[in-house]
Structure formats: structure tokens, C-alpha cells
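Q: 3D, please:
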Amino acid sequence: MIRLILTVSSFIYAVLQRYAPTNIVLGRIRRRRGLKWGVPAMLLAAPYIVLAYWCSSAIGDGAPGWLNLVILLCLWNALRFVAIGPISVALLIRVRHNEAVALREQARHERHEELVST
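A: Take a look at the predicted model:
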């Protein structure tokens, strides 16, 4: 039974990672070329918050209770987009530092090779 649950949850996770729009966007932001878009992507949290507010207002006016799930999903996605901004800045700083260190090492190695060859 536990193996079946693990298999099904792994399958659902893989499908969501591949096809869910927020997972696709966040995955592209976490790549090297996408790190610069982390802070502007924080603005994508606003539509999710507005949709969550609209759904909660509709529930207050008598809409079906399953909209609470939509509210949870919207707030979760908004939280993820708000969090990706600082995370992407930290990752970008780390990547640029590592690139600068590698460039210095390469230049040092090339200077050493010139000295040895002469």
C-alpha cells in the first residue's frame, strides 16, 4: 500500500513539474539565464492575490465552498512568486562570484603557462 502511494505521488509530482504553469516559470527562473527575472517575477504574485480575494468575496456571498481550494492554491502560488525574488538574487550573487573566481583562476593559469613556456 505504501509503495502504491509513493508511486502515485511521484507520478503526480512529475506531471505537475512538467505541466503546471507556475512550476514551469519558477523552474526557468532558477536556471542561470533566468536568475535576473526573479525580482520582476514577484509581480506575478499580485494576480494570484487578487484572485484569492475575489474567491473569498464570492464565498462570502454564497458561492460554493470548493472555492476555498482555489484560494489555497492562489495563496500558495503567490507565496512562491514572492519568495523567488530574494532567492534568485542570492543565487545570482553566488553564481557571479563563482564565475569571477573561475575567471581569475583561468587568467592566473594562463600567466603561469606563459612564464613556463618562456
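
Q: Please count neighbours and contacts with C-alpha atoms only from this point.
A: Fine.

Q: how many other residues sit next to Arg80?
A: 17 (other C-alpha atoms under 10 Å).

Q: contacting residues for the residue nearest in space to the middle of the chain?
A: Centroid-nearest residue in the chain, with C-alpha atoms, centre = their mean: Leu26, separated by 3.0 Å. Neighbour list for Leu26: Phe81, Ile84 [criterion: C-alpha atoms under 8 Å, 6 or more residues apart in numbering].

Q: how about this one, so we can line them up?
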Amino acid sequence: MRAAIGLHNLLQYAPTNLLLRWLRSRRGLKWGIPFMLLGATYLLTAALLATWLQHGGPSWLNLLVALGIWNGLKFLAFGPISLIRLGVIRLRESRQRKQSSSAHLTV
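A: You can find the predicted model right below:
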């Protein structure tokens, strides 16, 4: 159990996880759709590496193929999620602005 917790904590500092953490922030949500291109790039790279493997490439490339697929899917899935989260946040901010402006008018 401790090993799993340690591995989870270590993976929080992986470059793609740091980038996704920034993308989940209020400032980063607007970049969700453009970063789907990064996901597509990861998947394309994984496909090219898999082709190389099929034609006699070194077997350690399997790790890079799996990593490319995993990271690609993370970024591709986050694009639509970021749009939904951004819409919810903007709606909430709009409601707060309306409430604060109506409170100033009634006082």
C-alpha cells in the first residue's frame, strides 16, 4: 500500500500531470481545446513507434508506445471537459457579478 501511495505521489510531478494541473486552473481552462492537439501528437507518435516495433524495432519501445497512448488520451479527454468546466465557471462568475451589482443598486 505504501508503494502505491509513493508511486502516486511521485507521478504527480510527471511533466504531463503538471501541465494538466495547470490546465485545470481558471487561467488554463481556455487552453483545453488547443492542447488536444498535443494529445493527437502523442497518439501519432505512439502509432509511429508501434509501426517501428512491428518492423523489428527494439522491444523497450513498447513502454514509450504505452506512455504515448496514455498521455494522448489524457489530453484528448481533457479538451471537452475543459469547455464544460469553463462554461460552469463563467456562468457562476456571471451570476456573482449580477448579484453584486444588484446589491449595490439596492443599498
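
Q: Give me the TM-score for these two chains.
A: Here the superposed chains carry a TM-score of 0.91, computed using TM-score structural alignment, normalised by the length of the second structure; 107 aligned residues with a C-alpha RMSD of 1.3 Å.

Q: before we move on, back to that, map the residue nearest to the centre of the first structure across to the second structure for me.
A: In the second structure, Leu26 of the first structure lines up with Leu20, judged by TM-score structural alignment.

Q: Now whichever helix or strand its match is part of on the first structure. Mean distance?
A: Counting by DSSP states H and E, the element that carries Leu20 of the second structure is helix 15-23. Superposing on the first structure and averaging over aligned pairs (mean C-alpha distance after the TM-score superposition for the first structure), helix 15-23 of the second structure comes out at 0.8 Å.

Q: what's the spacing between that helix and its chain's center?
A: 6 Å (C-alpha atoms, centre = their mean, to the nearest Å).

Q: Check stretch 57-69 of the second structure too.
A: The answer for stretch 57-69 of the second structure is 21 Å, by C-alpha atoms, centre = their mean.

Q: Could you do stretch 43-58 of the second structure as well?
A: Worked out by C-alpha atoms, centre = their mean, stretch 43-58 of the second structure lies 24 Å from the chain centre.
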